[in-house]
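Colleague: just coords:
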């Protein structure tokens, strides 16, 4: 077992406790892909969005990054289109990024603000 407390690590091996100092702490960066939240588009933010028919026909929105679009109303969310029964149209749903993340349309995922493709001058809803 390993327990980390501040800059020391306690390691228990066969009933012997060893205390070791950490020289450096290599923390893995948070993976923005793990912080996505679905919310209904009842605030009007996706109500005017029309899912592109060409994308639906070409991809059937089956791929992990298919049918994802920049939300023109908010930097910290994006629009995901789900294919309707007719196979030609889609229903847009707003998907929120985790706090402090914004949509990156180039990589098709929530990302750190410095990597965001949020239009210049567009306010983020982060913290509101």
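Modeller: Looks like it came in fine. None of the values given here were measured: they were computed from a predicted structure.
Colleague: alpha carbons only for contacts and neighbour counts from here, please
Modeller: Noted.
Colleague: Distance check, residue 12 against residue 5.
Modeller: In this view, residue 12 and residue 5 are 14 Å apart by Cα to Cα, to the nearest Å.
Colleague: Pick out whichever of the two has more residues nearby.
Modeller: The neighbour comparison of residue 12 against residue 5 (other Cα atoms under 10 Å) goes to residue 12, with 13 against 8.
Colleague: isn't residue 11 right up against residue 21?
Modeller: No - the criterion here is Cα atoms under 8 Å, and residue 11 misses it with residue 21 at 11.0 Å.
Colleague: out of the two, which sits in the busier spot?
Modeller: Neighbours were counted for residue 11 and for residue 21 using other Cα under 10 Å; residue 11 has more, 16 against 11.
Colleague: putting a second one here so we can go through both:
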């Protein structure tokens, strides 16, 4: 009878350990995704700063703005591919739209497009990416 109780206790302990391990592993995955989001959002923030500077210096080198926009779009693709978080995806969509609007303004000849919506959307993304 004692051996049977010991065996049940051991099985229960093994089950609890397995459940804890699965929980920790999936938790680590979520943390890794959040950290990827934070790192990529940080890269986007740098690209947004570069975009602001490029717009200010558009007369000297109009290609800088295109390069900054391309960098932001590339980083947004990285975040979109790595997350299924609704808030992050919504922030990515807002930032994509803001960047598309700046790209359109530049294509239409606007030498000083308004990058405020891009800055605001990047701030929103940074906020939702914070673990």
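Modeller: Sure, I can see it. These numbers come from a predicted model, not from an experiment.
Colleague: what's the TM-score here?
Modeller: Here the TM-score for the pair of chains, by TM-score structural alignment, normalised by the length of structure 1, is 0.28; 58 aligned residues with a Cα RMSD of 4.4 Å.
Colleague: OK, contacts around residue 68 of structure 2?
Modeller: Going by Cα atoms under 8 Å, 6 or more residues apart in numbering, residue 68 of structure 2 touches 47-48, 50-51, 54.
Colleague: Scan those residues and report the most crowded one.
Modeller: residue 51 (27 neighbours).
Colleague: Which helix or strand contains it?
Modeller: Using DSSP states H and E, residue 51 of structure 2 sits in helix 2-56.
Colleague: So which other helices or strands are in contact with that helix?
Modeller: helix 63-82, helix 116-129 (3 or more Cα pairs under 8 Å, 6 or more residues apart in numbering; DSSP states H and E).
Colleague: tell me the angle the longest one makes with helix 2-56.
Modeller: An angle of 160 degrees separates the directions of helix 63-82 of structure 2 and helix 2-56 when computed by axes from the mean of the first three to the mean of the last three Cα atoms, to 10 degrees.
Colleague: What of the last one?
Modeller: Computed by the same axes, to 10 degrees, the angle separating helix 116-129 of structure 2 from helix 2-56 equals 170 degrees.
Colleague: So which bits of helix 116-129 of structure 2 are buried?
Modeller: Neighbour counts using 16 or more other Cα atoms under 10 Å place 117-119, 121-126, 128-129 of helix 116-129 of structure 2 among the buried residues.
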